[in-house]
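**Q** quick one: sequence and predicted model below, then my questions.
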Amino acid sequence: MAEAESIIGTPEVGDDAQPESAAPRGRRRIVALLVVALLAYLLDFGSKMLVVAKLEHQPPIRIIGDLLKFEAIRNPGAAFGFGEAFTIIFTCIAATVIIVIVRLARKLYSLPWAIALGLLLGGALGNLTDRIFRSPGVFRGAVVDFIAPAHFAVFNLADSAIVCGGILIVLLSFRGLDPDGTVHKD
């Protein structure tokens, strides 16, 4: 064994070789990403199922007076009802985001990035599920929105996950933390 190590050599500090613990650490970050994504997706999916079953075609439920209510809305467009005629484009964008996150996950060694990307992935999958499977048809479906704050757009838990993931990514970028765990100072 010692002879093999002397022939092969052991990596010195500063070598480009990844430490042995990097692979398990990277797998743990991928697991964290997937757990966060699954949790965000299931919360969104379950809430939408409940809204469709109990709240659709019913009067809104006031949660905090006129400040916050639950009201079932079908949104074929993007945020604020923008782009109703472009549902297929939003579907393609969501699918692209999912593919990019999956590809980026291979180089993921940062837990905060895993959480941020997990939120984005779960939210994108939640809204993509609506766009694929809800009426009026495949890849043209309307997203179920139900959280209606006063003087603001109606949204859902997938939208919340996407926004929280996006904010976290901006904060991580400002702090100089990269998805691979390195910190850079500009």
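**A** That came in fine, so what should we check first? None of these values were measured; they are calculated from a predicted model.
**Q** use CA for all of it now, contacts and neighbours both
**A** Noted.
**Q** same for the helix or strand encompassing Arg28, what does it pack against?
**A** Assigned by DSSP states H and E, Arg28 falls within helix 22-54. Identification of packing neighbours for helix 22-54 by 3 or more Cα pairs under 8 Å, 6 or more residues apart in numbering; DSSP states H and E yields helix 111-133, strand 143-149, helix 157-175.
**Q** which stretch among those comes nearest Glu56?
**A** Of all the helices and strands packed on helix 22-54, it is strand 143-149 that lies closest to Glu56, at 9.3 Å by Cα to Cα.
**Q** just how off-centre is the closest one within its chain?
**A** On the basis of Cα atoms, centre = their mean, to the nearest Å, strand 143-149 is displaced by 18 Å from the centre of the chain it belongs to.
**Q** stretch 78-92 now?
**A** Counting by Cα atoms, centre = their mean, stretch 78-92 comes out at 18 Å from the chain centroid.
**Q** pick the most buried one from the helices and strands packed on helix 22-54.
**A** helix 111-133 (a mean of 26; mean count of other Cα atoms under 10 Å).
**Q** okay, angle between it and helix 22-54 too, please.
**A** An angle of 40 degrees separates the directions of helix 111-133 and helix 22-54 when computed by axes from the mean of the first three to the mean of the last three Cα atoms, to 10 degrees.
**Q** what's the next secondary structure element after the helix holding Arg28?
**A** Along the chain past helix 22-54, the next helix or strand (assigned with DSSP H and E) turns out to be strand 61-64.
**Q** okay, one more to line up with it:
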Amino acid sequence: MSLRLGLPVAAGILAADQASKWWILEVARLPEVGQIPLWEAGPFGLDLTMVWNRGVTFGLLSGDSAWNQVALALVAIAIAGFLLRWMARAENRLTALALGGVVGGAVGNVIDRFRFGAVVDFVDAHAWGWHWYVFNVADAAIVCGVAALVADALFRPKAQPKEGS
């Protein structure tokens, strides 16, 4: 049951992620344009800004060598495999759906590493002159999925012990 919930989420995130990256690279041609302002409201803003991320979250462990990209991709594949196994045994719907988001995002970024040697990041949110790290659909799905897993672990009602135990 859990895979029937989580796998369609993973597939949807993967499709949305790859479609958005295709649009950024082929239609908007953001690598040549550089930046496209999308929305401004007072001190808040959202732009499309092209960044090639050669590391993991927030650019950590970045490197230009092909071996670095292969190693990061292999680690992400191993983690996705672990998460798929967890998804198959998920105890509730929220866990299955959250794991689907994380797996779909991880696979989307692995595809980028193999195709380009880096991950395509392009969403630039900012406020009061401070810019958050540039991210993509896959990154957002991973963060939201992990947040849902943490919230579920912290706030799920505890199972009551059975009488007579």
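**A** Arrived safely, thanks for sending. Bear in mind the structure is a predicted one, so any value in this text is a computation, not a measurement.
**Q** one step back: now the angle from the helix holding Arg28 of structure 1 to strand 143-149?
**A** Going by the same axes, to 10 degrees, helix 22-54 of structure 1 makes 80 degrees with strand 143-149.
**Q** if we can go back for a sec, possible to save the helices and strands packed on helix 22-54 of structure 1 as a markdown table with distance to Val97 of structure 1?
**A** Formatted as a markdown table, the entries for those read as follows, by distance: least, Cα to Cα, whole Å:
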| stretch | distance to Val97 of structure 1 |
| --- | --- |
| helix 111-133 | 7 |
| strand 143-149 | 17 |
| helix 157-175 | 11 |
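**Q** returning to that earlier point: identify each buried residue in the helix holding Arg28 of structure 1, please.
**A** Of all the residues in helix 22-54 of structure 1, those buried under the rule 16 or more other Cα atoms under 10 Å are 26-30, 32-45, 47-48, 51-52.
**Q** residues in contact with Phe152 of structure 1?
**A** Shown in contact with Phe152 of structure 1 (Cα atoms under 8 Å, 6 or more residues apart in numbering): no residues.
**Q** counterpart of it in structure 2?
**A** Under the alignment (TM-score structural alignment), Phe152 of structure 1 pairs with Trp132 in structure 2.
**Q** measure the equivalent of Ser173 of structure 1 over in structure 2 to Leu30 of structure 2 for me?
**A** The pairwise alignment with structure 2 assigns Ser173 of structure 1 to Ala153, based on TM-score structural alignment. According to Cα to Cα, to the nearest Å, Ala153 of structure 2 stands 39 Å off from Leu30 of structure 2.
**Q** ok, Asp121 of structure 2 next?
**A** Between Asp121 of structure 2 and Leu30 of structure 2 the computed distance is 11 Å (Cα to Cα).
**Q** average offset between stretch 103-113 of structure 2 and structure 1?
**A** Following superposition, stretch 103-113 of structure 2 is found to deviate from structure 1 by 0.6 Å on average (mean Cα distance after the TM-score superposition for structure 1).
**Q** hmm, who's touching that stretch?
**A** Contacting residues not belonging to stretch 103-113 of structure 2 are listed as 9-14, 17-18, 69-70, 73, 76-77, 80, 83-84, 118-120, 137-142 [Cα under 8 Å, 6+ apart].
**Q** identify the residue range in structure 1 corresponding to it.
**A** Following TM-score structural alignment, the aligned partner range for stretch 103-113 of structure 2 in structure 1 is 121-131.
**Q** returning to that earlier point: tell me how far the helix holding Arg28 of structure 1 lies from the chain's centre.
**A** On the basis of Cα atoms, centre = their mean, helix 22-54 of structure 1 sits 8 Å off its chain's mean C-alpha point.
**Q** next, the angle helix 157-175 makes with it.
**A** Using the same axes, to 10 degrees: helix 22-54 of structure 1 against helix 157-175 is 150 degrees.
**Q** what about the aligned residue in structure 2 for Leu68 of structure 1, which helix or strand?
**A** Applying TM-score structural alignment, one finds that Leu68 of structure 1 aligns to Leu46 in structure 2. When secondary structure is defined using DSSP H and E, the element that contains Leu46 of structure 2 is strand 44-53.
**Q** so which elements touch the following helix or strand past that strand?
**A** Downstream of strand 44-53 of structure 2, the first helix or strand assigned by DSSP H and E is helix 66-88. Other elements packing on helix 66-88 of structure 2 under the criterion 3+ Cα pairs under 8 Å, 6+ apart are helix 2-22, helix 93-116.
**Q** right, so of those, which gets closest to Val146 of structure 2?
**A** Judged by Cα to Cα, the one of these that comes nearest to Val146 of structure 2 is helix 93-116, at 6.9 Å.
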